[in-house]
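Engineer: have a look; sequence and predicted model below, questions after that.
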Amino acid sequence: MGVKNFTVQFHDNKVIYSPGQPVNGSILIELEEPMSMKAVKIKFSGKAQVSWTETRSTGKTTYTVRYSSREQYFKEEVSVYGEGSVGSFANSEELPAGQTVFPFQFILPPTLPSSFEGAHGHVRYLIHASIDRPWHFDPKTKAAFTVLDTYDLNLETDARISPTAEDSKTICCWCCSSNPITAMVRADRTGYVPGEFITVNATAENGSTRKLKLTRASVVQKVRFMAVAPHKKTRTWRKSMADIEGPAVTRRQTIQWNNERIQIPALPPSELRNCNIMIIEHYLEFRIVLPRMSKDLCVKVPIKLGTVPLQGITPYSQLPPTMPPPGGEIPLQPTTTAPPAQPPPYQSRLYTYHPLNPFAVPPPSYMAVAGGEVAIKDDDDNDHMMGGQSFAPQYTYYDWSQSAFTYN
């Protein structure tokens, strides 16, 4: 069709923004030969969408119900060439062969939810571009970018509270019940940022005569998707995003987890503030895996994942682990072995990072969400879409290997 290249390019490859910031970039069109066209259009959009289907039966009839809801945060379209444009391209009808670049700038609204890609919904920010060719299929391209709502844990009154949960159950065998199996778990606090470690203390008490297979601690993400059509309904999704395992518990035995650590991967901020059709929750789950035919004993405590870490937290190096921390599964940014004599401090609105400060919080970086890219095909995409087929939001991540808070 003569279009060799049609892409959205972000200025300085910046693809992560905060609400209220300008998004700068350009549309690149490379043609093999001159092309007649009505216009080149760019559309900026931000929206949340929830959708899933359920099968229903009435007598011998089976049908599918689609549940959905949608929020539009912004949508703006401009013409940069041909009809509707201004300047030297206003009356143009043929784009010459070779490369043509159309710069753009769009200022984001001051209040937006963070980008999110979930099982039954998403919050997605896109830049679309299209070449309007009458009586032809319109070539299209698009690119997604990440918007991050600042979630400051220092403003949360319960972020420093150490949550605890306990529960027990019995195993039934024929007509008899065992003595109780009890689980207790405690996290060192409630508020964390991705990259930090949750310090887990737990007890697993086996009062039964059966061996319990293993114990496990997990960081769990739970999402509630809320549809409004054809009527209100909620679907819940949950998944373990990181976990560590402990030993089995033999009969009449009690085991202790003492300052075990589980690292939080790159995940979206809790709550998904400013979105009314999805809610994200995170919690620490401690599980005792029971014998077959018995439901596992599970206790959980809520945690909050933010983008700005708590000030003045206890250095990790004061809490030596009894199990080795996970390693190698999360790529870390390169570091230098010999910092300069007077390294520049990292300034933020709430704290200062200085590499020579033994209690320094490491500087924030960004990492693609745990789980990687997902397809982002829209209903109005055609077979001539030339970009933006997949996307992984990036979230704030604190590399604790650059801080004295880690183990040596």
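Structural biologist: Structure received.
Engineer: for the rest of this, base every contact and every neighbour count on C-alpha atoms.
Structural biologist: OK.
Engineer: quick check: the most centrally placed residue in the chain vs residue 261, distance?
Structural biologist: Nearest residue to the geometric centre of the chain (C-alpha atoms, centre = their mean): residue 268, 3.3 Å. Applying C-alpha to C-alpha, to the nearest Å, the value for residue 268 to residue 261 is 20 Å.
Engineer: wait, the residue nearest to the centre of the chain sits on residue 118?
Structural biologist: No. Using C-alpha atoms under 8 Å, residue 268 is not in contact with residue 118; the gap is 10.5 Å.
Engineer: isn't residue 397 right up against residue 264?
Structural biologist: No. Residue 397 is beyond contact range of residue 264, at 9.3 Å (criterion: C-alpha under 8 Å).
Engineer: what distance do you get for residue 149 to residue 193?
Structural biologist: Following C-alpha to C-alpha, the distance that separates residue 149 from residue 193 is 13 Å.
Engineer: residues touching residue 10, list them.
Structural biologist: 23-26 (C-alpha atoms under 8 Å, 6 or more residues apart in numbering).
Engineer: tell me the buried residues in the helix or strand that residue 167 is a member of?
Structural biologist: Assigned by DSSP states H and E, residue 167 falls within strand 164-169. Within strand 164-169, the residues that count as buried by 16 or more other C-alpha atoms under 10 Å are 164-166, 168-169.
Engineer: try this one side by side with the last:
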Amino acid sequence: MFEQTIRNFKINFIRHDGRNSFSSGDQIIGHISFDLTKETKITSITMRLKGNANVHWTAGGGGGTRKHYSARLDFFDLKGVILQEDRATRGTKLQLGTHVYPFTCPLPLGNFPSSFHGVHGKIVYTLTVGINRPWHMSKDFVTELNFVNHTDTNQPGLNAPLSGSNSVTPCSLWCNSSPVTLTVSVAKKAFTPGETVKIFCEFSNPSSKTATPKVKLQQKQTFYTHSKRNRKMAIKNLAYVSGEPVGAQVSYVGTEIMLAIPSSASLTISECSILVVDYIIEVKLHVGALDEVVVLFPIILCDTPVQSYPPV
């Protein structure tokens, strides 16, 4: 059996920049290695570099009434050869032992979205090495690449501060309370995974109830069909922190809340027509058991650190 003949197959990438990811226009350089348990005739060793997005979900009830929705985008599909077929001998005899072959494969230029695995879809980049023998099906070894879309940090607004405010009037029997106000600001719009967001909150709580601030980082995944007539959304809570309670009858108290973005968080995806990933910081002030004030901030997660504007 071919599976018993070839063992310990590995794809080793050579990176001089220390990164574990690839981006548009990069040269993928490395070598493959494998062991043969006996002399084996190989017709060729091929490689295939692919990038695509797939989404799929169902909707409706049971009894055969459920509908399936799906879409697929192919970004590129490139083929190359590591070991060329010797047409004269219809193959190359390889001896028992370890064999190593270098390869180089350029990634095409383009605004391709970052790798992502979501609830109802994924964006995947793969390198497949196929080892071909006479009278045998190709034995394929697939490696998934971590592809990153570099964000242009010169875009206006990425390093500009964000601010917003909202208020609510806690209702008693006669609803005669003064409004509870929440004003929130952050230093910029773009962050990197693993970065900590400093959130400055200012509260006005003239009510007779204690108010508790809570901050949440949400990831919104949106999946579309090609026509955009159908979509499916999934919300994931990635981080959560609660601030110190704000006492009753307090006016304009300021505090800072630190929200750590998980280092494992995926990057924002806006370049794909069938799969979009957004991030929102939700700041919520709970007033008693029923009322709450909410301020939302859309942020961007990118691969390059963005410096905020210096204070004026």
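Structural biologist: On my side now, so go ahead. Model, not experiment: these values are computed from the prediction.
Engineer: rewinding a little: out of residue 149 and residue 193 of the first structure, which sits in the more crowded spot?
Structural biologist: Counting neighbours by other C-alpha atoms under 10 Å for residue 149 of the first structure and for residue 193 shows that residue 193 has the greater number, 29 against 22.
Engineer: identify the contacts common to residue 397 and residue 264 of the first structure.
Structural biologist: Both residue 397 of the first structure and residue 264 are in contact with 193-195, where contact means C-alpha under 8 Å, 6+ apart.
Engineer: dump these to TSV, plus secondary structure.
Structural biologist: Shown next, in TSV, are these (DSSP: H, G, I helix; E, B strand; the rest coil):
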residue	secondary structure
193	coil
194	coil
195	coil
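Engineer: and those residues, which is closest to residue 301 of the first structure?
Structural biologist: Using C-alpha to C-alpha, residue 193 comes nearest to residue 301 of the first structure of these, at 16.3 Å.
Engineer: pretty sure that closest one contacts residue 282?
Structural biologist: No. Under the criterion of C-alpha under 8 Å, residue 193 of the first structure is not in contact with residue 282, lying 11.6 Å apart.
Engineer: returning to what we had before: what's the mean deviation for the strand holding residue 167 of the first structure versus the second structure?
Structural biologist: Compared with the second structure after fitting, strand 164-169 of the first structure deviates on average by 2.1 Å (mean C-alpha distance after the TM-score superposition for the first structure).
Engineer: other SSEs contacting that strand?
Structural biologist: If you count contacts as 3 or more C-alpha pairs under 8 Å, 6 or more residues apart in numbering; DSSP states H and E, strand 164-169 of the first structure packs onto strand 181-187, strand 297-305.
Engineer: would you list the ones you listed in a markdown table and tack on distance to residue 104 of the first structure and mean neighbour count?
Structural biologist: Output for these, formatted as a markdown table (distance: least, C-alpha to C-alpha, whole Å; neighbours: other C-alpha atoms under 10 Å):
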| stretch | distance to residue 104 of the first structure | mean neighbour count |
| --- | --- | --- |
| strand 181-187 | 47 | 23 |
| strand 297-305 | 34 | 22 |
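Engineer: for residue 127 of the first structure, which of those is the nearest?
Structural biologist: That would be strand 297-305 among those, by C-alpha to C-alpha, at 28.2 Å.
Engineer: onto which residues of the second structure does that closest one map?
Structural biologist: On the second structure, the counterpart of strand 297-305 of the first structure by TM-score structural alignment is residues 293-301.
Engineer: filter the contacts of residue 10 of the first structure to the buried ones?
Structural biologist: 23-26.
Engineer: excluding chain neighbours, what is closest to the aligned residue in the second structure for residue 52 of the first structure?
Structural biologist: By TM-score structural alignment, residue 52 of the first structure lines up with residue 57 in the second structure. Leaving aside its sequence neighbours, residue 57 of the second structure sits nearest to residue 69 (C-alpha to C-alpha, 6 or more residues apart in numbering; 5.4 Å).
Engineer: for that neighbour, give its distance to residue 51 of the second structure.
Structural biologist: Residue 69 of the second structure is 21 Å from residue 51 of the second structure, by C-alpha to C-alpha.
Engineer: the more surrounded of these two?
Structural biologist: When neighbours are counted by other C-alpha under 10 Å, residue 51 comes out ahead of the other of residue 69 of the second structure and residue 51, with 22 against 16.
Engineer: gap between the nearest residue to the more buried one once chain neighbours are set aside and residue 79 of the second structure?
Structural biologist: Of all residues not flanking residue 51 of the second structure in the chain, residue 125 sits nearest, at 4.3 Å (C-alpha to C-alpha, 6+ apart). From residue 125 of the second structure across to residue 79 of the second structure, the span is 14 Å (C-alpha to C-alpha).
Engineer: who has more neighbours, the two?
Structural biologist: With neighbours defined as other C-alpha under 10 Å, residue 125 of the second structure and residue 79 compare such that residue 125 has more, 23 against 13.
Engineer: and the equivalent of residue 34 of the second structure over in the first structure, what element?
Structural biologist: Residue 34 of the second structure maps onto residue 29 in the first structure, with residues paired by TM-score structural alignment. Assigned by DSSP H and E, residue 29 of the first structure falls within strand 22-31.
Engineer: average offset of that strand relative to the second structure?
Structural biologist: Looks like 1.6 Å for strand 22-31 of the first structure (mean C-alpha distance after the TM-score superposition for the first structure).
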